[in-house]
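In: I would like to see how this sequence folds:
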Amino acid sequence: MRAAGRGGPVTRAAVLSAALAIVDRDGVEGLSMRRLAEAVGRDPMVIYRHVPNKAAVLDGVAEIVFAQLSVDVKDSDWTAQLRVIARDFRALALEHPHVVALLVTRPLATPLGQRPPAVVRPLEDILTLLTQAGFSGETALHIYRALFGFLYGHILNELQEVVERPEETDEVLRLGLHRLPVNEFPLLRELAPLLAHYDGAAELERGLDILLNGLAATL
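Out: Just a heads-up that it's a prediction; the model follows:
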């Protein structure tokens, strides 16, 4: 979606597209109704006709990102499809890192039935995928919650890992582990090379192996 320029039509989609561009560039704290109006090239009162306040804008930004997440409900291999969904969600998060907090928190601030269809659609489609694979509705919901609980945690961990001294080549110094008593935290010292070189794609696959293999075996 492209934001409307001066002289072009102003639509809710154009306003939200402009808001996403601002958040991608400057973070959520960089978004204001005034800056949004400037990006769209309109008086702020025009913006309020499409989104009543900043909270509605943030909800809309989460909505248009979630709308890019698709589920193939006809896939006969439910574990393979859930892997595709997980990889696609991670790709969206890496493309829009400033939006991740909105994806995790904004939908939860609204009752399920009042959330935009694009936000609820992945839930409905994953439940459809799993019930068609033979799971009960209750079990399908459990799998969905386990999957997205893992995904949210993984993405937040991957994007927010902070290195104290990135210029250092010694992993203990890079992570600031020299500040911790070595006799109290020996395993952190030992695993410093792995902690300092986080491979998000590989960690996602390892986590999915554990989660999906466990679900397939026990459910």
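In: CA only for contacts and neighbour counts going forward, please
Out: OK.
In: need the contact partners of the lengthiest helix in the chain.
Out: When the chain is parsed with DSSP state H, its longest helix is helix 137-160. Identification of contacts with helix 137-160 by Cα atoms under 8 Å, 6 or more residues apart in numbering yields 86, 90, 93-94, 97, 100, 104, 123, 126-127, 130-131, 198, 200, 204, 207, 211, 215, 219.
In: kindly recompute the last result at 6 Å.
Out: With Cα atoms under 6 Å, 6 or more residues apart in numbering as the test, helix 137-160 has contacts from 127, 130.
In: how near is the residue lying farthest from the centre of the chain to residue 196?
Out: The centre of the chain is farthest from one residue, residue 183, which by Cα atoms, centre = their mean lies 37.5 Å away. Residue 183 sits 20 Å away from residue 196, going by Cα to Cα, to the nearest Å.
In: after the longest helix of the chain, next one along is what?
Out: For helix 137-160, the succeeding helix or strand toward the C-terminus, using DSSP states H and E, is helix 171-174.
In: buried residues in the helix or strand just after that next one?
Out: Counting by DSSP H and E, the next helix or strand C-terminal to helix 171-174 is helix 186-190. For helix 186-190, the neighbour count (16 or more other Cα atoms under 10 Å) marks residue 189 as buried.
In: what is the burial count for residue 53?
Out: Residue 53 is flanked by 13 other residues according to other Cα atoms under 10 Å.
In: one more, for comparison:
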Amino acid sequence: MKTDSGGRPARTPLSRERVLRAALAVADTGGLESLTIRSLAHELGAKPMSVYYHVANKSEIIDGIVDLVFSEIELPAPDGDWHAGMRRRAASARSVLRRHPWAIPLLQTRTKPGPATLRHHDAVIGSLRSAGFSVAMTAHAFALIDSYVFGFALSESVLPINGPETVTEVATSMIPAGFPDLYPHLIEFTTEHILKPGYDFGAEFDFGLTIILDALSGLAPHGAEGLSGS
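Out: Here you go, the predicted structure:
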């Protein structure tokens, strides 16, 4: 361990990368509303003015940590099976957004995208173009897939049900007691599906993604490739 002249552990110098990583940690712990220059400086063990040496303002910090989130998402190979690549990329995005739920509404709002964001978009577009989709169909496919993935991630982040272990408690508390005749379809759906052992809302992700990718496969020039068995 390095020490300073007084024998104390030497501080790791601040850098833009270290500042953004600390900002990411603050946002993950307390949400984006908890991220301030003061909270960031506290996380770094530094003075607020030291932070400003590496980032101009909070907007620049948000741009930076959104780019870090994009950097964690697996990218499809430019010359690989687009169907399998998009499935992996979608699953990876969902997993990343479960770690960083605060980022969901920000992924498509930043007007100063970083290199990881640009690389991500370029790879997705390149994969779809290599599959033979026209530029217009690539736009349709990209929008459709991301609307589904980001929308599902948002649903998961706000649902009161957090995994199979909370299903029974939450589902039963939401059904009005003493009025089964008023909501027969809801009662049937809840008792015969939601309350079945092992129910997990997250399992719906693969079902919906398969439908979307298989539908897009039928529209691709190489349409027989990559149906749901691949």
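In: TM-score them against each other, please.
Out: Superposed pair, TM-score by TM-score structural alignment, normalised by the length of the first structure: 0.82. Supporting alignment: 206 aligned residues with a Cα RMSD of 2.6 Å.
In: how would you label residue 124 of the second structure: helix, strand or coil?
Out: Counting by DSSP: H, G, I helix; E, B strand; the rest coil, the backbone at residue 124 of the second structure sits in helix.
In: map it onto the first structure.
Out: Using TM-score structural alignment, the equivalent of residue 124 of the second structure in the first structure is residue 126.
In: where do the helices sit along the second structure?
Out: 16-30, 37-44, 48-52, 58-71, 82-99, 115-130, 135-158, 167-174, 184-189, 204-217.
In: out of the ones you listed, the one nearest residue 9 of the second structure is which?
Out: Distance to residue 9 of the second structure, taken as Cα to Cα, is lowest for helix 37-44 among those, at 14.9 Å.
In: what range in the first structure matches that closest one?
Out: With TM-score structural alignment applied, helix 37-44 of the second structure matches the range 33-40 in the first structure.
In: relative to residue 48 of the second structure, how far out is the most centrally placed residue in the second structure?
Out: For the second structure, the residue nearest the mean C-alpha position is residue 97 (2.4 Å; Cα atoms, centre = their mean). Going from residue 97 of the second structure to residue 48 of the second structure by Cα to Cα gives 29 Å.
In: related to what we said a few turns ago, quick one: residues contacting the match of residue 124 of the second structure.
Out: Under the criterion of Cα under 6 Å, 6+ apart, residue 126 of the first structure has no neighbours.
In: that one and residue 145 of the first structure, how far apart?
Out: 11 Å.
In: residue 210 of the first structure now?
Out: Distance from residue 210 of the first structure to residue 145 of the first structure, by Cα to Cα: 15 Å.
In: residue 47 of the first structure too?
Out: Here residue 47 of the first structure is placed at a distance of 36 Å from residue 145 of the first structure (Cα to Cα).
In: repeat for residue 203 of the first structure
Out: For residue 203 of the first structure relative to residue 145 of the first structure (Cα to Cα), the value is 19 Å.
In: what does residue 180 of the first structure give?
Out: Using Cα to Cα, we find residue 180 of the first structure at a distance of 36 Å from residue 145 of the first structure.
In: equivalent analysis for residue 195 of the first structure, please.
Out: As for residue 195 of the first structure, its distance to residue 145 of the first structure is 27 Å (criterion: Cα to Cα).
In: check residue 90 of the first structure too.
Out: Per Cα to Cα, residue 90 of the first structure is found 16 Å from residue 145 of the first structure.
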